[in-house]
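A.B. asks: What follows is a predicted structure for the sequence shown.
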Amino acid sequence: MTRRSEESSLPALPEEFSFIRRHFLALAGEGALGLTDDAAVFRPRPDRELVVAADAMVEGVHFLPTDPPDTIGRKLLRTNLSDMAAMDARPFGWLLTLSCPRNDGRHDDAWFAAFTAGLKQDQALFDVSLLGGDTTSTTGPLVLSLTILGDVSPGKALRRNGAQAGDGLWVTGTIGDGALGLKALLGELPDPTGWLTERYHLPRPRLGLELGNIAHAAMDVSDGLVQDTAHLARESGLGVRLDVDTVPLSDAARAVVTNDGLRELCLTGGDDYELLLAVPEEQSVQLQARCSARGVPVTRIGRFEPAGMGLKAVRRDGTSFPLSRSGWSHMGTDENFI
């Protein structure tokens, strides 16, 4: 029997592998081995430390079933890229684990073609590539889990535990657009320009700022500004004062934030994916210059204080701003640092 006839007698390609080739092979980069093996193989850059992070998104929890599939893919990648930005790392590759509802009639080839088209667009924008992953089916909702890989100069990764008393609390961009955008998508707020819903669908990871020699500590704002500020202070063994009236809002947010309830939503709603930074006073000018050079707005919104203070959210006149919650909880529990 000839080799050709032997090959023709092989079983048909399993649907899982066919699915991967149809939708994900075009995303595979160097080291992915054509997505045909059990793992990727790549050589880390010399004199760099590897940085790895992972995040999951669940349909109905982290995105709406009606969200466009291309923006779901892009948001998944961008939220992980934001973790790289928070550690001042350079991303280069990613892994995807996909658990898709079995025969639900919605997540068909057309849906995944749009999903991967969005990923391809952002791969080119952020210079990263797919290295591998896993696919499976589920009786529950669509679950997407992405692992991002990057590198950083040895000892230069920004962490959450380095803030010092007296450091300024700074944040990039604007706060509250994502949470307000979700309200707009649910029909609970107007969004005539589409700015708020666009910010909900597509976060802007603040990569490439190179703040390792400027900031003492950093993290990205994903679970709400108040809660993540408390995380930064807690990990550094400090208290923190948050000056509520200085928190930057976009023009679209200002147009709809007409009461303290909506302002609290901006402070606690999450989905901002901006950088929260602890910066010593002597580095504040350099911070602003570095961010300005990259076209990224940055605003001082408070100050780290000695331990024992907790978090105080105050207005411009010094009175406390009432907070009924601190932010999003992944485990369904309440934070208690305020």
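C.D. replies: Noted; the coordinates are in hand.
A.B. asks: When you work out contacts or count neighbours from here on, use the C-alpha atoms and nothing else.
C.D. replies: Noted.
A.B. asks: any idea how far L76 is from D271?
C.D. replies: D271 sits at a distance of 12 Å from L76 (criterion: Cα to Cα, to the nearest Å).
A.B. asks: more neighbours, the two?
C.D. replies: D271 (29 against 23; other Cα atoms under 10 Å).
A.B. asks: and that one, what helix or strand is that in?
C.D. replies: Taking DSSP states H and E as the definition, D271 sits outside all helices and strands.
A.B. asks: Could you report the distance from it to A218?
C.D. replies: For D271, the distance to A218 - Cα to Cα - is 17 Å.
A.B. asks: Now for the residue lying closest to G176 once chain neighbours are set aside: which residues touch it?
C.D. replies: Spatially, and ignoring its direct neighbours in sequence, G176 is nearest to C266 (3.8 Å; Cα to Cα, 6 or more residues apart in numbering). The contact partners of C266, by Cα atoms under 8 Å, 6 or more residues apart in numbering, come to I175, G176, D177, A179, L180, G224, L225.
A.B. asks: Apply 10 Å and report the result again.
C.D. replies: 174-180, 224-226, 247-249, 253, 257, 260, 272, 327 (Cα atoms under 10 Å, 6 or more residues apart in numbering).
A.B. asks: The structure to be compared is supplied as follows:
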Amino acid sequence: MSGTEFERIARYFAPLADEAALGLSDDAALWTPPYGKTLVLTVDQMVEGVHFLPDDPPGCVARKLLRRNLSDLAAMGGEPDGYLLTTALRVDTPEAWLAEFAEGLARDQKRYRIELFGGDSTSTPGPLMASVTMIGCVAPGAAWRRSGARAGDAVFVTGTIGDAALGLEAARGKLDDSSGHFRERRLLPEPRIGLPLAGLVHAAIDVSDGLVQDLGHICRNSGVGAVIEAGLVPASAAARAAGESWLEARLTGGDDYELILATPPDAEAALRKACGLVPVTKIGHFSGDSDEVVVLDRAGRRMAFTRTGWRHF
């Protein structure tokens, strides 16, 4: 890369900053939260070779980084305001890579009405890494938690489940993706920011590490179990065409960033109306039997998995 660290910041990142960032000329930002709101803070990182592939388009890497964090806010009913960005780039990272990365940030800043507040940059001899700390707000007492599900609540999911996992398999050459659908879903998830679900949700989480595993987090935090039917889990046309042999990958692969919602059993009609054009599907219910997730196949038999989701360690 050409130029000093500060020259690169001025060229690529200062145009992304708003007044709170003070032109990225000071050590910290000054931001006044909206009156009467509770802050929602989350941080997520992406490491080359772990969360994205070396040949993934830089703009998509940037946008996915923002969207992963936006999804965490969405899972708590929060609305985003801005973010802090940290990058660790190799010395030989091409200037064009950084330019495309910054352009990807700019595109999604405009889409989600957020601004860059500041951050840090450094070099690394290892794989490239970028991290975002997203800052948002929610009405006091209105944040959804993982711990609020109750026995008898319905289990709903937004969108479709499993396309991102199949996108990774396609990138590995194990699955045909001539339409590019799976690749698109892997690179650019759709965080469900802004759904007006106040009073309709007892608990929520986003599907980052796999449907079964993330649903299990709600169960353990809430002290309830869950029973879901694999045949009810919504799949895209492309996933259905790929066949039942990919069912376990779809249920446990993760990276979808759809929402799992625990809702009162009588709230289905109101939930669907509130979600509007965002598809929402009932896939099961929460029970009081234990804190485990039971997945039933189309014949009503309990399914067993080699793993329930992604684990770093």
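C.D. replies: Great, that's in hand. Keep in mind the model is a prediction, meaning the values are calculated, not measured.
A.B. asks: that older thread, what sits in contact with each of D271 and L76 of structure 1?
C.D. replies: Joint contacts of D271 of structure 1 and L76 (Cα under 10 Å, 6+ apart) are H62, H201, L202, P203.
A.B. asks: what residue of structure 2 takes the place of the last one?
C.D. replies: Counting by TM-score structural alignment, P203 of structure 1 lines up with P189 in structure 2.
A.B. asks: What is the burial count for its match?
C.D. replies: So P189 of structure 2, with other Cα under 10 Å, has 20 neighbours.
A.B. asks: contacting residues for it?
C.D. replies: R63, K64, L65, R67, R68, S71, D163, A164, D255, D256, Y257, E258.
A.B. asks: Over to T32 of structure 2?
C.D. replies: A20 are the contacts of T32 of structure 2 under Cα under 10 Å, 6+ apart.
A.B. asks: all helices of the stretch 201-313 of structure 2, in order?
C.D. replies: Counting by DSSP state H, counting those that start in this stretch, the stretch 201-313 of structure 2 has these helices, from start to end: 211-222, 237-242, 247-252, 268-275.
A.B. asks: Export these as TSV, with columns for distance to K110 of structure 2.
C.D. replies: Converted to TSV, these look like this (distance: least, Cα to Cα, whole Å):
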stretch	distance to K110 of structure 2
helix 211-222	30
helix 237-242	30
helix 247-252	31
helix 268-275	22
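A.B. asks: Assign a three-state SS to the residue most central in space within structure 1, would you?
C.D. replies: Structure 1 has T79 as the residue nearest its centroid, 2.1 Å off, counting by Cα atoms, centre = their mean. State at T79 of structure 1, reduced to three classes by DSSP: H, G, I helix; E, B strand; the rest coil: helix.
A.B. asks: Show the residue spans covered by the strands in structure 1.
C.D. replies: In structure 1, the strands defined using DSSP state E lie at 49-58, 90-101, 129-138, 143-152, 168-172, 217-221, 239-243, 274-279, 298-305, 311-314.
A.B. asks: average distance between the longest one and structure 2?
C.D. replies: I take that to be strand 90-101 of structure 1. Strand 90-101 of structure 1: mean distance to aligned residues in structure 2 after superposition is 0.6 Å, counting by mean Cα distance after the TM-score superposition for structure 1.
A.B. asks: Where does that strand end up in structure 2?
C.D. replies: Going by TM-score structural alignment: strand 90-101 of structure 1 matches residues 79-90.
A.B. asks: hang on, the earlier thing: buried subset of the contacts of P189 of structure 2 as a PyMOL selection?
C.D. replies: Buried subset of these, written as a PyMOL selection, criterion 16 or more other Cα atoms under 10 Å:
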select buried, resi 63+64+65+67+68+71+163+164+255+256+257+258
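A.B. asks: Among the contacts of P189 of structure 2, which one sits closest to G300 of structure 2?
C.D. replies: D163 (24.3 Å; Cα to Cα).
A.B. asks: what lines up against the closest one once you look at structure 1?
C.D. replies: Per TM-score structural alignment, D163 of structure 2 is aligned with D177.
A.B. asks: same thing with F13 of structure 2?
C.D. replies: Per TM-score structural alignment, F13 of structure 2 is aligned with F24.
A.B. asks: Hmm, A114 and its match touching each other?
C.D. replies: No: in this structure F24 of structure 1 lies outside contact range of A114 using Cα atoms under 10 Å: 11.5 Å.
A.B. asks: related to what we said a few turns ago, the shared contacts of D271 and L76 of structure 1 in helices, which ones?
C.D. replies: H201 (DSSP state H).
A.B. asks: Buried members of the shared contacts of D271 and L76 of structure 1 into ChimeraX, please.
C.D. replies: Only the buried members of the shared contacts of D271 and L76 of structure 1 end up in this ChimeraX selection, burial being decided by 16+ other Cα under 10 Å:
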select :201,202,203
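A.B. asks: What residue in structure 2 is paired with T116 of structure 1?
C.D. replies: In structure 2, T116 of structure 1 lands on A102 (TM-score structural alignment).
A.B. asks: Only the buried residues of stretch 80-99 of structure 2, if you could.
C.D. replies: 80-90, 98-99.
A.B. asks: and of those residues, the nearest to S222 of structure 2?
C.D. replies: Closest to S222 of structure 2, out of all of the buried residues of stretch 80-99 of structure 2 and judged by Cα to Cα, is P80, at 26.1 Å.
A.B. asks: how much space between the closest one and C137 of structure 2?
C.D. replies: In terms of Cα to Cα, P80 of structure 2 sits 7 Å off from C137 of structure 2.
A.B. asks: quick one: common contacting residues for these two?
C.D. replies: With Cα under 10 Å, 6+ apart, P80 of structure 2 and C137 have common neighbours L39, V40, L41, L73.
A.B. asks: From D88 of structure 1, how far off is the equivalent of the second one over in structure 1?
C.D. replies: This means V40 of structure 2. Alignment note (TM-score structural alignment): V40 of structure 2 maps to V51 of structure 1. Taking Cα to Cα as the measure, V51 of structure 1 falls 10 Å from D88 of structure 1.
A.B. asks: and those two? which has more neighbours close in?
C.D. replies: Between V51 of structure 1 and D88, counting by other Cα under 10 Å, D88 is the more crowded of the two (27 against 18).
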